[in-house]
Each structure stands twice: as structure tokens, then as C-alpha cells.
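need a 3D model of the sequence below.
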Amino acid sequence: MSRSRRLGLVGAAALLLVAGLLVPSQAQGTGVERYRVEGLDSPVRINVDEWGVPHIFARSSEDAFFAQGWNVARDRLFQIDLWRRRGLGQLSEVFGPDYVEQDRAARLFLYQGDMEDEWAAYGEGAEEMATRFAAGINAYIDWLEDNPEALPPEFRLLDYFPDRWAPEDAVRNRTHGLTRGVSNEVSLARGLACRGRLDLDPLRERYEPDHTTRVPEGLDPCSIPADVLDVYDLATSSVRFTGDAARPLTVEDRPDFEPGSNNWVVSADKTATGRPILANDPHRAHENPSLRYITHLSSPELDVIGAGEPGLPGISIGHNGTAAFGLTIFAVDEADLYVYELDETNERYLYQGEWEPFEVRPTEIDVRGGGTETHDLVFTRHGPVTLVDEENHRAYAVRTVWTEPGTAPYFGSSGYMNARSWDDFTDAMSRWATPGENQVYADVHGDIGWQPGGKAPVRVGFDGLLPVPGDGRYEWAGFRGIEEFPSLFNPPEGFAATANQFNAQDDSRFGYIWSDPIRKNRIDEVLAADDDHTVQESAALQSDILNIRTREIMGMAGALDPADPVTAQALEFMRGYDFREEVGSPHALLYRGYWETRINQAVKAELVAPDDLDEFGNLDWLVVEDALRDPEAWFDGGAATRDELLLTSLRDAFTAAQAGHGDDPSQWAYRGVTVGWNHRLGDLMPDWDIPSVQMPGSGGNPLASAAASFKMVLDVGRWDNSIALNVPGQSGVPGSRHYDDLVERWSTWDYFPLLYSRGAIERHTEQRIMLVPRHDRG
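The predicted structure is shown next:
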């Protein structure tokens, strides 16, 4: 039984009390805050700089990780407590019976294997690292018990006290990772495959490498229920709060954009300083607080700085004084849906010609106000059962790499954090599991490289694009070794860049569905043309809002001479476009708001029979681009058809824009992308929400406005010249000076220095904290 308990605050009284208990701004000046803590071996100094970055100086790495846990609890306790509870399936314990189903779903996808195997999979020191990190969090919670006035206000509002951590809590939780594959299987099966129209699939999704899928033998795609992934979606969803007192917690809607990322590394031969530059801006949903937290850990054994997941020890993006590293998603297909035939009792499934019983594992869920409930978790040999269709005697299970040891998302960084060479780094990447990542690398010796890694299943007899029968015909035969992944070391181009695009060298061993290469193509274009690249230019590239697709389309349309006066006016207007998606740009409004979609639909109307137009939405833009570039191969009328559809769609877009924004196109204005940072309790405490801002750009340029909350550019070897951003701020505590102090910087691309040297840190220290072992009287 957990030792979580109520605080005794309910209803309006809790709201009134919390309103008066916002944590004050952090003290500035040279005074030292001293804390005596249990479990620390030697004193630890924490210098918090003026941008909220903690620089932790310890006499051992063990104490550094302990202090990291203590400090992240100081800044992000509610965030990591909710993350832990959601992942471990312990929401009901503090929020009541409405969350039993979400807890059960989460527990289905927890790591269930042997913990010795789990720790060993990450390499030497991983268990000690997690143990010390958890001990540090617990030490801060111990301090809160003696100092309840400092408890973050969210706990008072929700009337519970944070629970203590076990070392394995951080790694058994898998469901926050960006594992992919299974949702597309279901949508394709229920859609085109069920209708017998897989011939249209290459227009819906451009597989890379080129590939034609087929329905696996023994699968009825129409049998896949609409709710087959409800449990999986519940297990992998985040949570937020509403003002409904009867049910204050609800499943959060999934983001309506695809998470992505950019990273690149530039060799010394192509920079102005003769030193490598490494840049990274991982794209994920904006949250309050940020999904990442910047930390500096310094001890005799390691000296690393950068960003990591708040609930994990160490960092995953940054540098260690010798080597730098940054990541983006490498789209390994890591999950499959299995379909089983059941016997008449619905208690056994058919596997290799014999009936095999389900594995049933009871789990006890503590429920606030309701005691303890026992629920069964049901598994096949492939993974958790998400649905049993008793009427039709079928069951469905999701197989993911999560069941394997060493697959805690991002914890693989424990292996490369202290790498001193390319060989060290690639050795560590051989143990990286989830999510699949492109890692770029640079070091003070002048070496640069790109090395992806991940847990990539070896599928036998199927491609992973549709569900498969679970009768033994479609299995995984282990996982790809690091030697099977592509890589680059000191490439002749002088740079390497990734943006989640297909970069597996026509190799289908990892998956077929990748991000649009539009961001990567723009990054390559800029870096290839620059032989004296600078940190500031990398920062500018992270904020680049030029859409190369618009430029290419105008390259085709701009030379045309339409007879229709409205079309001619529209085309002349677009000829004045610089292809930058600025807020306020009338051209960006016409293209983004009206023309782009019409181009896609016009190409679709040419390529798809009228009776099939409703089978799916837009075409894959890679298909559209191919058709526009090579019209003779795609359209019956060749270039004439291409030109006509461009002009007709432009005319329609122009008249629609006039109807919506007035006849004078010079007065139109692109609104850009709205980015906001609502607190999870913002419906109850509106003052905790952070006002949104309008950002330029779209998903079609490197800025990817709605995505990157953390950015960094590293000057390899002159580390104090490195810069970073993390929005809305480093602290998750409402009322803290660092709760939202980085919003303006982020929205104007005003990076702060990512300081590394002792002298620079001292000059910019805002808050000084000393952690002293409880037995130390010094």
C-alpha cells in the first residue's frame, strides 16, 4: 500500500488556501540556502543561474545524481509525480475511482520483466544512477514533510501528498515514449484494406523505400474493431484537469501535429571558428512545464550539461566537455497488432495449431475513497491484450519493444553521456532502445558523425503495415544490431543533418513511414551553401520560416500566362512572395490558408477515380510533388493538365481568400501558429496559464512553430559560447521567477548562454543552494 495521503483540504477552502501559497520569486543575491538531507555522502553546491539552469557541483557522480533528483523535485515535483503516477497506474490512488481503467491500461504496458536484466541492458552504473536519483527526490519529499508550507500548490489544490520513488519507477514506465507503428496498422486495415482498395494506398502514404503491402494471409481486415486500441491509447495518453469537481482529471486529447525534430552537426572545416557546431531542436507538444529540463552535473567523474526528461537521471541532449550529442526521431516501426482466434470459452487462443491459455496477472489498484480493487491483466505470448471480442471469439494484443529489457524511453543516454570519442559513443548507441533516434555527434578532436539506434524488430514474413494473425506465422526473430544501422563519420560534405526523414539508404529493415523531408531539404540547402557557419547562423536556421515547397510550386506556376484576369491577378500577387511564412504575410495567408490544400485536392481528383475520392483525405505530399515534377508520367494530359490544375486551384484559393478577408490582398495577414502553455490545473487556477503567442512558420519549415520547446546550439570546444532556449521556463512551480521567464526569449529567438565554465557560472549565479549530509555539522 502506498503511503500517499490526503492533506485535508477540500473544495473552495483548498482554492483559497492555495491562492495564498504561491511560491515566491526565488531569492537573488549571494546568500546561500542550506539544506540538511539524509542520504548524501558529501556536501553538494547548486548554483542556479539567472535563466534558471541549475549547475550541480558534487564530489562524486553518485552525489551528483542524488542532487539532480533533489533539485528536479524542487523545480518540477508536481510534473514528475503526475508522470510517475500516470506511468505506473497509480492515478486512482489520489484521484478516485474514475481512473481505475486508465491505471489498469498503464499497468498492462509496464515493463514486467526481470530487473537484473533491465539494469544490465543499459550498461554499467545505470542502476546506481537511478537509485541515487530516486533517493534525491525522496530526500526533498522528506524535507517537505518538515516544511509543508513549501509544498507546491498543485498538491494542496488536489489534496494529496507526493509519494516516494523506487529506483525502478523511472525505467518500468514505458508509455511516455514515441513508439510507433500500431495505429497506422489499424487505420489502414479498417480503411482501404477492408474496402479492398489497397491499390490506393501508395497515394495515401508514400512508403520509403518504395513498397506495396498486402493483406497478411489469414487476416480479415474488416474484423478489426474500431475500439481495438482504446486501451493502448489510454495507456499512452497524458492527463489534464478540468473544473468538474466530480471528475477533475480527464484523458488529454492527442496533439494534432506529428512530433518531429531537427538536428545537425557541422565540421570544423565549414565553420568560421574552425570548431564543430552541433544544433538540436527536438519537436514535441508544448506543455507547462516544459517536457524537458536543463541541468548541469559536475563531479570528478563527469561534467555534463544539457536537457533531459525531468523524471529521468542524467541528460540526453547536450555535451560533456569533450563530446556533444543531439537527437531526433529515427522512425523505427516498434509495434504490431496481433489477432487471435479463441476457443468457445474465450479463455484460450490458437497458436501453432494448439490452444494456449492466456496469462492472467492480477493487480491491486488502490482507489481513493474506495479501498482496493483487484483487476486482471491479460497477456498472450506477444503482449498485452487490449480487447476480447467474446461474441466473435477473437482477441487482440499489442506487441511492442517495451516488453524487452533496456527499453525505457531515453534512459539509454546513461550509456553515452560520458562518451569521450566516436567509438565510445557508437558503442553506447548499440544499447540504445527507445524511441528510435538519429543521434548527431561532435567532439573537441574535430570528429563529427551521425549514428541512429533503436530496437528494430526483425519481422519474418510480414512488413508491419497491417495487423497479423497471432497463430505463429508472423513472428519477430530478434532485433537489428547496430552494425545494420546506417551511419556517417566525418562525411565529405562537412555536415550531417536529420529531420525524421527517410535516411535508411533504401533499406526497409526499420520501417516504411517517415516524416516529410521538407525540413531536412531546407536545412541541407542552407548548410551546403555556408562555408563559414556560426553559432548564430545555426540559431537562425532553427528559426528558418522559408517554405521550399511553395518556392517550387511557384517555380512551376510563375512562368504561366493565364488569360483569365482573376487568375492573372492572383499569380502576379504570388510572384511577389519571398516564401517566408511571416505573421502578417498576405502571401503566406493565401498559400497556407487556401492554395496548398486545393493543390493537393486537385491532384487527387486527377489521379483518383470519382467513386474513390472519399476513400481517404489528402494525398501524401510526396506523391503530389512527384506528380507536379513529372506530369507526363502521372497525368493523362501531361504538363497541360498540371498547369491547368495549378492555375484553377490558385484562382479558387484567391477568390475564397477575398471572400474571407476582403478584396484587397495587400490587407490580408497570415496569423501563423498559436502556441500556448496552459497549466494542467488552469481550468481551476486560470492565473497559472501562460498567455499564448502567435508564431510564424508552419510544419513546412525548420522552425516548425508549434513544436520545439527546447533548442540548443553548441560551440564545440568553446562551450561558454553555446546557447539554448527552454519554454516556458525551467521551473514548474507557479509563482516562481523561472515559471514563465523564457517565453519572450523563445518567441523572439533570443537564446541565453548555456554556461559551462566555473567562472562564467559564478558571474551569472542568481541562487546558491548547499546540500549538506544530515550527519555533517560543517
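
can we go C-alpha only for contacts and neighbour counts from here?
OK.

double-check that L465 belongs to a strand.
No: using DSSP: H, G, I helix; E, B strand; the rest coil, the secondary structure at L465 is coil, not a strand.

how close does A235 get to Y340?
22 Å (C-alpha to C-alpha, to the nearest Å).

of those two, who's got more company?
A235 (27 against 22; other C-alpha atoms under 10 Å).

the more buried one: which element?
helix 230-236 (DSSP states H and E).

please point out which parts of that helix sit buried.
V231, Y232, D233, L234, A235, T236 (16 or more other C-alpha atoms under 10 Å).

dump those to TSV, plus distance to V398.
TSV is the format used below for the buried residues of helix 230-236 (distance: C-alpha to C-alpha, whole Å):
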residue	distance to V398
V231	10
Y232	8
D233	11
L234	13
A235	12
T236	13
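
and those, which is closest to N418?
T236 (30.8 Å; C-alpha to C-alpha).

so who does the nearest residue to the closest one once chain neighbours are set aside touch?
Of all residues not flanking T236 in the chain, T175 sits nearest, at 4.9 Å (C-alpha to C-alpha, 6 or more residues apart in numbering). By C-alpha atoms under 8 Å, 6 or more residues apart in numbering, the contact list for T175 reads G87, A106, F109, L110, A235, T236.

now the second one, please; I'll put the structures next to each other:
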Amino acid sequence: MTALDRAWQLEVERHRAQGTSAAFLGTDALAWDGFARRARLDDTARRCFSSLERRDPETADWVRAYVDGVNDGLDRATAPEFARVGLAPGRWEPWTPLGVWLATHILFAGFPAKLWREQVVQHLGADAVALFATDGPGTSGSNGWLVSGERTTTGHAVIAGDPHRFIEDPGVYQQIHLSCPEFDVVGLAVPGVPGIAHFGHTGTVAWAITNAMADYQDLYRERLRRTGAGVEALGPDGVWRRAARHTETVEVAGEEPVEVEVIETDRGPVIIGGPEGLDDRVPDSGTPVADRACVTSPVGRATPGTHARRVAEPPTWLLPHARTTSRGGTPIEGAPAPCDRTHQTPRADPTGDVTQALSLRYPPRVTEDLGFSALLPLLRARRVADVDRALDLWAEPVNVVQAADTEGGLLHRVAGRVPLRAEANRIRLVPAWEPGHGWEGRHETPYAGLTDGIAVMANQRGPATSLGVEFAPPHRADRITALLTERDRWSAADMPVIHMDTRLASAVPLLDQLEALDGLTPEAAAIRDALLRWDRHMDANSTDAAVYAAVRGAVVRRLAAHPAFAALTTPPAYPEVFLPWLNLVPRVGFALEHLLRADELYGIDRAETVRAAVEEVAASGDLPATWGDTHRLSPWRALVPRQATFAPSRRPARSPTALKAWEVPPLAAPGTDPSTSSTRACARHAESTHRTPLLDGQTLPAAALADPPSEGPGLSGDHDCVLCTSAVPGWTDLSARGPAARYVWDLARREDSLWVVPFGASGVPGSPHHRDQLPLWLRGDLVPVVTDWQQLKKENEDA
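All right, here's what the predicted structure looks like:
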């Protein structure tokens, strides 16, 4: 079914996993394709599937059945995007779902944050790392909460929450119902991956996850040299050893093909630099990153208000077949200037040699296991103990999981594989040639309990504290906990009041700075006084929230422009995939409360900075009427619609420079070949994707089913609100990230469970179910989870 509903989306994901996106998306996708090839994503997926065949042939057969169903559906798919780019659906291999999962989550742990920390330590010292340690541009987050039966109106547990990811069209999650004699499960599935890994309800047990913010990937500084036989790398024993090396060709639509040099040492694939260094041209100075429009998302989508371009000259790992072509982009009028890719000279290591390359060590490349053996046991689970055993098999990404069953069983634990290694590995880049940085087994995953009948997971420090380095600020978790304590009993229908809460606790440090100001002009004093009366809710219809965002943005820009941080504006010559983690303006924006509260900030007069910012806003005379005027939904699409992009005209088209890299979409059609295997039979028995009617008999205007409007709808919420619709303070108020779904799992009666997604179940433009849930998602409404097959209408005879 998903192969019919989400054919275009599935193919985008397959190409992204293979590193072949540029063949039809063009030069903007080349940076991601280069990373995917160098990181060996497709090869790792193949290895993991081969290992799965040996260790767990039943699950391997099940994945094959799923792939058979995808291929059958793609043969009949009619998605209009294929004609637009001249692409025909390709064939999925048995390991393709594993590749989709890996490509989706390879940046989930945020290993590029180590590049940022390295820069901070080099230029500001080790103490400065904590100032910027927060849920920044390279991380993802979610809310989740478990309320035990003693705190509900039914006496049975309720699990609720919302995963925060980049909002994409089609959506990154799909509501599905998988049913056969062996299991009957509803949940939010990831297209291209069988089963329901993250959010599911079997009728007697339910589970949900958030990102644990664990650190389980390492970056090694490598010493490489070319020899007559190839490339060698210096190991921790002082011996030069042969590194695996080959070249791969990346096809680029409208351009000459490009060769990528792939090198792998004993630590892992080399993803940055090579034997000749980080780049083949490293000028002494250049345009600071803070002045560029290069804030691409960690998943390779450019953040709102930005555009991305390829480097003006290729680094050594990109070798043109015939010629070097211009790879600049043309910004839309009013957009920031294009990125200038000039960089710092590579830093020298302690022995005086230039650090020339960085390799990535990540668990599935080492263990050949992505945790797919957990997927079937999750579908078969009947009690919390079953979920717990299944999660012992989980590998990547590392999650905090909550589960409950109809018999009162409760579970709150961490699941996933985190290697045991030196503390330095977790923090920064480590030298491959020094001993003491190898992996020595794995951490035991922690468990946690409930407090007063509730447990909250919102990426804060909690059960996963010992496994991570940087976590989200505690604001969302604290606010959810406070809201839950306001009532003695909760029902499933009560949960949207928590989903939609907009109080912004992180506003306090800036408001404290404002309160201390005197001697302001009358206009600036009026702004200060209004903000001190403000209720601190980031509501779309709030004028005060809009003024606060304007002042905050001005403060962020002024801090980022201060000479104390000048050295952080120009990064090394790293590939563009990693620039989001190195851009100073978002780093300052997301760490603003730390910077304002620090005892001392490198001689910066923060009071005067805030004073200048509020005077700037007062003098501008160009404030938005409400927060929702500028805080608008800006979803990512692989192809920009011809007529509109759901974004202001001043914003350049969203660029898939790295496509995405830490999330995916929903599910695909199961296999259809007859088999005596019970799991194959289960996989092909029945699957439905939920078509959700509007509540109260409402209808959508015809225009809502066609191309999106030129501007996205105004949103409530902000980065640190429970309603986490994240802008980029100091850069743009547009929101590209937010709740990719909302769910409420009721253990009293599954039929009383609720959910919603930002757009709809279908990914086919023009379908009645392409965008029918958007009005509900905007209002915070949820719709019932329909599990009675008699209430479902078959709309596609091909299904």
C-alpha cells in the first residue's frame, strides 16, 4: 500500500541511501551523495543484511517479503514526480530497507557536534564548550510521557507524545494498521522500513520512543599517505597499514559525472579530507560562516531563509571526469548571499603534522547489526516484558522507550548500542595513531522508573545521562511534568492540552536582562515594559511573542558578530553536509540562555548588547503584528512545487544538499508471494494506511487538496516550548522542524487512542488524503485510531 501512496518518497529514500540522489535532483544533492559514498552507507546495509540472514533468517525472509511488496507496488505506481524529473522507479534490493534506516539515522547522534567542540576548544578553550552545550542545529528531539493507571480516569495507562523532526511533504511518519492471524498492530511507520519501530499499539501493549541523545559514534584524526600500492594509515601501534581504497562515480543531472575517492582505515570510512589534506585550496581568509546562507539542516535540507551551493572548486575526494564546472546557486531576490566556501588552514596536531583526514566509526559498520531483529518481536508483543525483550535486540539509533500494557505493566528504559571507550572519544576528535581510543565492549542500557505515577522523556538528562554528552534543555520536560501534576486524573482525550502548550521558559534570562535596563528611549522602554507583562506564551496570535522574537534575534546577531567569537565564524574546509553544526548564529541562538547567564562572557557587555538590540527593534518600526505572521510552517520537499513552495517568496527554494539524514517517512506494501512461512503470510495478509476524515463533518476547500499556498500557515510554539515548532533565532522565524506526528495510546481501549500527522496519509498530490489532516494538526486536534476493518473504505483496487 505504501509503495502506491508514497512511491516518490520511497524512491527518494532509496537513492539517498545509495548516494545516487544527484542523478535526478542535480548538483544540490551532490554533497549528500559524496558523504553517503564515503561513509559506505549502502555497503554497510548490505553487510548488515548478510549478517541478518545468518543470525535471524526468519526476519531476513520477512524483510525480503516486504521488499517484494515494494517492488510490486512501484511497478504500478503513478506518482507525478517521476514524470517531472524523467525518473522511473528502480528495483529495491533485500538490504534497501536497512540502507534507508541507516541513512535516516546516521546523523541522529550528532557526531558533527564534535567538529564544533574542536573549534570551540581551539579558539576559546575547554570551558567554552559548556556555554554552547544545548539542543542545537544538529540534534533532534521529541516529547513523550507515560501516565500510569493510578493517574488516569480508566485505571489503565496512557502514553502520549510527539516526535520532533523536519516537517516534510510527504510526512516522515505514516499511520498504518498491520493485521494478520499472528498480530494486529496500529502505529506510526517509517516508509521504506517494515514493521513499526517507534510508536505502536498491539491492543494489549503500546510503546513510544524519544531520542536518548546518546553518543555512540567517534571521529578519528587520521594520518594518511599515498604509496605506490594505494593509501596507508598510521595505527595506534605506530605501524602504517594499508587502507581500503577505491573510486565511485556519482552521476549528476545536467553536469559531468563526478568521481568520489572512498578510503577506509581500521577505524572506519574517511568522511573528511584525505592524504592531500582537507581541501586542495585553503586560502588564508574568507567570508565568515556567519555571513553566509549555508545553514543546511543536519538532514541535508537547507534551513528556512537559506540556500546552499556546492564548493567553487572540488575537494580532493571529488575528482571531475572531464572538467570543473561552476556549481553556484542563484538566490531568490531578498535572500542572503550565497555561501563562500573559504576556510581556515587545517590545524596542526601535537607532533607538528597537519591533520589531513577524519574517519567515522559507527556501530553498524563494526557489528553488522542495525537491530532489525527487534522488529518482528515488537509486532508480536502482548505484554511489557515482550517489548523489553525485543528492545534488548535494538541497535540504532539509541532511544528512550516507554511502554505499558493492559495488565498494569510499565517500562521506561534506554534501548540501543553504545560502545565503551575513552571519555575523550565522546567529546572531541581523537588521534587514530595514539593508543587508548579503541572500543571495548558496550554499555549496559539503563532503566528508570516513574515518579508519582508519571514519567516524562523530552531529550533531557535522565536515564541516558551516562551515555551522552549534550542533551536538550530541561524546559520541555519540566513543563510537561508541571502540567501533568495539575490534575489527579487524566484521560486520552485530555492530552492535546499538553501537546499544544506554548510557554517559553528559556525566555527568562533575556527578560531579566531587559528588566535591569534603564535610560531607554520611550519606544524601547515601551517594548521592555510590554515584554515584562507578557505571559511568556509563544502563541501565533500574540503580539508580545512577536516582539520578543524580534528582540531575541537582534541580541543573537549582535553576540555572534562580537569580535570575541570572530574565530568561530570561519570553519575548516569540511564538506557542506557538516556546516550546520559549525554555523555560529544558530549556535548562539540555541545557547542564548547559557550565554546570558554565564558569570563572564569573554569581556562582552551583555547589558549593552541587549540595550542596543531593543533600541534597534524599537527604531525599525517594522514589527510583525503577531508571532504567526513570521513564524510559519516551511516544510521540506525533494521537488519544489511548480506553483508554490509553502514559503514566502523571499526564501530561496529548499535545497536537498544532503537530503535528509536522521529521519524517514512511513511504511510500504508487504510482500505478496505465497509462502509457508508464518511471517511471510503475516507480512502479506493485510495492511491499511489510515485515511482520516475531518472532525465534525468539516470539509476541506478544493484548493487545500492541490498545490500548497505561497506562504505556510502561522504557527504557535517555539524551540523550547512543548509545542516545539523550531525557528532559528537570529536567522529566521520560519519553522522547518516540529511535531512530525502526535499520538495518544490508550491502554484501556485501543479504539480510544488518537493521532494526527501534519499533512495526510497519502503522498500523492491531488489525493483527498494528501493534506486532509493539516487543519487538525494546526489546531491541535487528534482523530480516533480506527481499528475496525468494517469502518474502512477501500479506495484503491490495486491495493
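
what does the TM-score come to for these two?
Between these two chains, after superposing, the TM-score reads 0.71 (TM-score structural alignment, normalised by the length of the first structure); 622 aligned residues with a C-alpha RMSD of 3.9 Å.

any idea what the residue nearest to T236 of the first structure aligns with in the second structure?
The alignment partner of T175 of the first structure in the second structure, by TM-score structural alignment, is A103.

just to revisit the earlier point, for the helix holding A235 of the first structure, the distance to its chain's centre please.
17 Å (C-alpha atoms, centre = their mean, to the nearest Å).

sorry, back to before: for V414 of the second structure, see how far away the match of T175 of the first structure is.
Noted for A103 of the second structure: a distance of 22 Å to V414 of the second structure, by C-alpha to C-alpha.

distance from the lengthiest strand in the second structure to the first structure after superposition?
What stands out as the longest strand in the second structure, according to DSSP state E, is strand 240-250. By mean C-alpha distance after the TM-score superposition for the first structure, the fitted strand 240-250 of the second structure averages 3.4 Å away from its aligned residues in the first structure.

output the contacting helices and strands for that strand.
helix 30-38, strand 230-234, strand 258-264 (3 or more C-alpha pairs under 8 Å, 6 or more residues apart in numbering; DSSP states H and E).

quick one: buried residues of that strand?
W240, R242, A243, A244, T247, T249, V250.

who's in contact with the residue nearest to the spatial centre of the first structure?
Centroid-nearest residue in the first structure, with C-alpha atoms, centre = their mean: R284, separated by 4.1 Å. Counting by C-alpha under 8 Å, 6+ apart, R284 of the first structure touches P259, G260, S261, L291, A707, A708, S709.

can you give me the helices for the stretch 201-350 of the second structure?
Counting by DSSP state H, counting those that start in this stretch, the stretch 201-350 of the second structure forms no helices at all.

which residue lines up with L420 of the second structure in the first structure?
Aligned against the first structure by TM-score structural alignment, L420 of the second structure finds its counterpart in V458.

who's in contact with the helix or strand in which its match is found?
Using DSSP H and E, V458 of the first structure sits in strand 457-460. Contact with strand 457-460 of the first structure is made by D333, E334, V401, Y474, E475, W476, A477, G478, F479, R480, R509, F510, as judged by C-alpha under 8 Å, 6+ apart.

residues near the aligned partner of the second one in the second structure, how many?
For E334 of the first structure, the aligned position in the second structure is occupied by Y216, per TM-score structural alignment. Burial of Y216 of the second structure is recorded as 25 neighbouring residues (other C-alpha under 10 Å).

just give the nearest non-adjacent residue to Y216 of the second structure, would you?
Nearest non-adjacent residue to Y216 of the second structure (C-alpha to C-alpha, 6+ apart): V418, at 4.9 Å.

isn't the one you found up against R442?
Yes: with contact defined as C-alpha atoms under 8 Å, V418 of the second structure counts as touching R442 (5.5 Å).

of these two, which one has the most company?
V418 (24 against 13).

where's that one relative to F49 of the second structure, distance?
Taking C-alpha to C-alpha, one finds V418 of the second structure at 21 Å from F49 of the second structure.

R558 of the second structure now?
51 Å.

more neighbours, these two?
F49 (27 against 18).

how about the more buried one: what's its closest non-neighbour residue?
Using C-alpha to C-alpha, 6+ apart, the nearest residue to F49 of the second structure is W95, at 5.5 Å.

so what's the one you found up against?
A45, R46, C48, F49.

quick check, nearest of those residues to V728 of the second structure?
Using C-alpha to C-alpha, the contacts of W95 of the second structure come closest to V728 of the second structure at A45, 33.7 Å.

next, count neighbours for the closest one.
28.

ok, now the one 10 residues further on?
Each residue near R55 of the second structure was counted by other C-alpha under 10 Å, and the total is 13.

could you check how far it is from L393 of the second structure?
Distance of R55 of the second structure to L393 of the second structure, computed by C-alpha to C-alpha: 12 Å.

how many residues are close by the aligned residue in the second structure for S585 of the first structure?
Matched to the second structure by TM-score structural alignment, S585 of the first structure sits across from S542. By other C-alpha under 10 Å, the residues close to S542 of the second structure number 19.

T630 is in contact with S542 of the second structure, correct?
No: contact between S542 of the second structure and T630 fails when scored by C-alpha under 8 Å: they sit 11.5 Å apart.

grab the nearest non-local neighbour of the match of S585 of the first structure.
Counting by C-alpha to C-alpha, 6+ apart, the residue nearest S542 of the second structure is T626, at 5.1 Å.

nearest to F425 of the first structure, of the buried residues of helix 230-236 of the first structure?
T236 (30.1 Å).

list the contacts of that closest one.
Applying C-alpha under 8 Å, 6+ apart, we find T236 of the first structure in contact with A106, T175, H176.

between the residues you listed, which sits nearest D376 of the first structure?
Nearest to D376 of the first structure among these, with distances taken as C-alpha to C-alpha, is A106, at 12.7 Å.

quick one: contacts for the corresponding residue of the second structure for the closest one?
Using TM-score structural alignment as the criterion, A106 of the first structure maps onto A36 of the second structure. With contacts defined as C-alpha under 8 Å, 6+ apart, A36 of the second structure is in contact with R16, A17, Q18, G19, D42, A103.

L774 of the second structure maps to what in the first structure?
By TM-score structural alignment, L774 of the second structure lines up with V743.
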